[in-house]
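> fold the following and give me the result.
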Amino acid sequence: MKFDLDTAWRETTRLASDNAGLLSAIAGIFVFLPYATLLLVLPSIATLPELPKGASFETAMKAIEAFYAETWWAFVAAGIIVTIGLLSMVALLGRRERPTVGEAIGIGLKSIIPAWLTLFLQNMAINIVALLIIAIASATGLAALIFVASVGAIAVAFYLATRLSLATPIIAVDGELNPFRVIAASWALTRGYGSRLLLFYVLLALAGFVVIAVVMLVTGVILALGGPAFEEAGGALVSAAVITGAMLLVSAVMAAVHRQLRRLEQGGASVPRAGGS
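Now for the predicted structure:
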């Protein structure tokens, strides 16, 4: 048996539609409100600082460093709140006992520290592998080899990220809170399905990019008719809504992929479904 992209997408849409009301409640609290507030209060966080024409690389780096030195707390706060929301939504969709919204949020709160530790370890491992590939190629001094190695390092990083992409449902659904065990479990669960899973993610990302681009273009034209102040406030709300929709989809995708791979792990045995269907 193999991971089926069509089944994963159908289950994703079913989970999202069957639990739309409950998901919207969590996403509204933990995604839309934080992002909308930040974008309205600190609109500068949405864009990097503008640089003068002909600015040197050193000048650009200093400007970017200064930007993040002033706004890092906003990104950290938003990241923590959104991660709690994502964990809560995945728990709501994936747990057999079908938790209430309050119980799902409780799971998210309890899981936030293990989730961030897992994310840190994952990113560190992926960066080490990618940098090692580039460093080995750089030691040869061959520009062509360095270029090929850089492209290969990016490909390897995406593959490793795919193999480790089920950390969130393993934490929120399976209840595993040990970061090392979470990483090992995600690696084991995705064994043999990495390539198809990566293809599924890439197709979703491309489709999502097109949809978001169209939405932002259309709403941008409409909001521009209302003047600068209306355009800025409306743009913040639209951006927050787009981010919220994306997080809803990500949570449903994670739950659906985790569910299908668990079924495959059990030899196709039926797994109780959230939403009562």
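> please make it C-alpha for all contacts and neighbour counts, starting now.
Fine.
> now the helices: where do they sit in the chain?
5-18, 20-27, 33-41, 57-94, 101-138, 143-163, 167-172, 179-189, 194-224, 228-265 (DSSP state H).
> just checking, residue 30 touches residue 79?
No - judged on CA atoms under 8 Å, residue 30 makes no contact with residue 79 at a distance of 9.9 Å.
> quick one, which of the two is more surrounded?
Of the pair residue 30 and residue 79, residue 30 is the one with more neighbours under other CA atoms under 10 Å, namely 23 against 17.
> show me what contacts the more buried one?
When contacts are counted by CA atoms under 8 Å, 6 or more residues apart in numbering, residue 30 is found next to 81-82, 84-85.
> same question for residue 122.
Counting by CA under 8 Å, 6+ apart, residue 122 touches 161, 164, 183.
> what is the burial count for the nearest residue to residue 262 once chain neighbours are set aside?
Among residues not flanking residue 262 along the chain, residue 189 sits closest, at 7.5 Å (CA to CA, 6 or more residues apart in numbering). Neighbour count of residue 189, defined by other CA under 10 Å: 20.
> run this one through as well so I can compare:
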Amino acid sequence: MMRFSYSAIWADTVNMLKSHGSLIGAVAGVFLLLPTLLTGYFLPQPTPSEADPFGPMFEHFANNWPWLLIGNLFNMVGAIAIYLLLLRGREQTVGRAIAAALPILPFYLLMSILTNLAIGLGLGLFILPGIYLLGRLFPASPVLVTQQPRNPLAAIRDSWALTRGRGWAVAGLVAIVFVVGMLVSFVITAILGSVLLLAGGREGIGGMLVLILSSALTAALYAVLTVLVAAIYRALRGGPESTVDLSKGI
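Alright, predicted model coming up:
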């Protein structure tokens, strides 16, 4: 069985971020940062109460789901474009990647709904099944983007085959990067946010600058996770130039 090295995958992630940083940054700025910033400004999330911690969130989603969906669709176009930039060769440009991402979006959306439903059901069953399914289904995104013809069910099947014997390893790596990223974002927001609020006031420019900072950090983490999943996909395939036979048993 192919060796699944966290250090090698992270090194590939860093290398892709360095070599494609300007392209990824351009896509992330429009499709990750801007929707997050606008949603945070016009549709701020309510503060949960101790008596009903989930009620305000459900109400917020029920009242604003069309705009939240549009924001998520922008995020998906950004993720698809990043995968295309990383996995389709150096001839890709930002404009070409965005144009190519749009016809993929409907298939990507359907695949995301199916995988999120499966992971959500798994998380409801004592959490661990959901974490395992997350590890098995995460590579479905780059699989769908690179496959021809587009088929959400085939992408899920191929992701399941690629991660055979590696589900917990994939989930563990994604969880580590996510948790570390969230901690870094929290520390930066706490330190710089406090300075900005003291300088500009919570209701003035300070509050707006904190929102921009928080949105930028969220978009950056989303972009890093997207590149990480691309690196995981490449590792599971055996490297950028090799392929994996997905016709064998799961």
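> just give the TM-score of the two.
Put the two chains on top of each other and the TM-score (TM-score structural alignment, normalised by the length of the second structure) is 0.87; 240 aligned residues with a CA RMSD of 2.2 Å.
> before we move on, back to that, and the contacts of residue 30 of the first structure as TSV, adding neighbour count?
Formatted as TSV, the contacts of residue 30 of the first structure follow (neighbours: other CA atoms under 10 Å):
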residue	neighbour count
81	19
82	23
84	25
85	28
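> list just the nearest of those to residue 135 of the first structure.
residue 82 (34.8 Å; CA to CA).
> counterpart of the residue nearest to residue 262 of the first structure over in the second structure?
In the second structure, residue 189 of the first structure lines up with residue 162, judged by TM-score structural alignment.
> looking at the helices of the first structure, spot the one closest to residue 48 of the first structure.
helix 57-94 (7.1 Å).
> for that closest one, packing partners?
Secondary-structure packing of helix 57-94 of the first structure (3 or more CA pairs under 8 Å, 6 or more residues apart in numbering; DSSP states H and E): helix 20-27, helix 33-41, helix 101-138, helix 167-172, helix 228-265.
> next, the buried residues of the third one.
By neighbour count, with 16 or more other CA atoms under 10 Å as the criterion, the buried positions of helix 101-138 of the first structure are 101, 104-116, 118-119, 122-123, 126, 129-131, 133-134, 137-138.
> next one: the last one
Of all the residues in helix 228-265 of the first structure, those buried under the rule 16+ other CA under 10 Å are 231-245, 247-262, 264.
> and the angle for that helix with helix 5-18?
120 degrees (axes from the mean of the first three to the mean of the last three CA atoms, to 10 degrees).
> report all helices and strands that helix 228-265 of the first structure contacts.
Contacts defined by 3+ CA pairs under 8 Å, 6+ apart place helix 228-265 of the first structure against helix 5-18, helix 20-27, helix 33-41, helix 57-94, helix 167-172, helix 179-189, helix 194-224.
> pick the most deeply packed of the ones you listed.
Comparing these by mean neighbour count (mean count of other CA atoms under 10 Å), helix 167-172 ranks first with a mean of 28.
> what span of the second structure is it aligned with?
Counting by TM-score structural alignment, helix 167-172 of the first structure corresponds to residues 140-145.
> pull the residues that contact the matching stretch.
80, 83-84, 104, 108, 111, 150-152, 155-156, 158-159, 229-230, 233.
> ditto for stretch 199-212 of the second structure
Contacts of stretch 199-212 of the second structure (CA under 8 Å, 6+ apart): 37, 40-41, 189, 193, 196-198.
> gap between the two ends of it?
With CA to CA, to the nearest Å as the measure, stretch 199-212 of the second structure spans 15 Å from end to end.
> out of the helices and strands packed on helix 228-265 of the first structure, flag the one nearest residue 150 of the first structure.
Nearest of those (CA to CA): helix 194-224, 19.1 Å.
> chain center to the closest one, what's the gap?
In terms of CA atoms, centre = their mean, to the nearest Å, the centre of helix 194-224 of the first structure is set 13 Å apart from its chain centre.
> post-alignment, it versus the second structure, mean distance?
In the superposition against the second structure, helix 194-224 of the first structure averages 1.3 Å from its aligned positions (mean CA distance after the TM-score superposition for the first structure).
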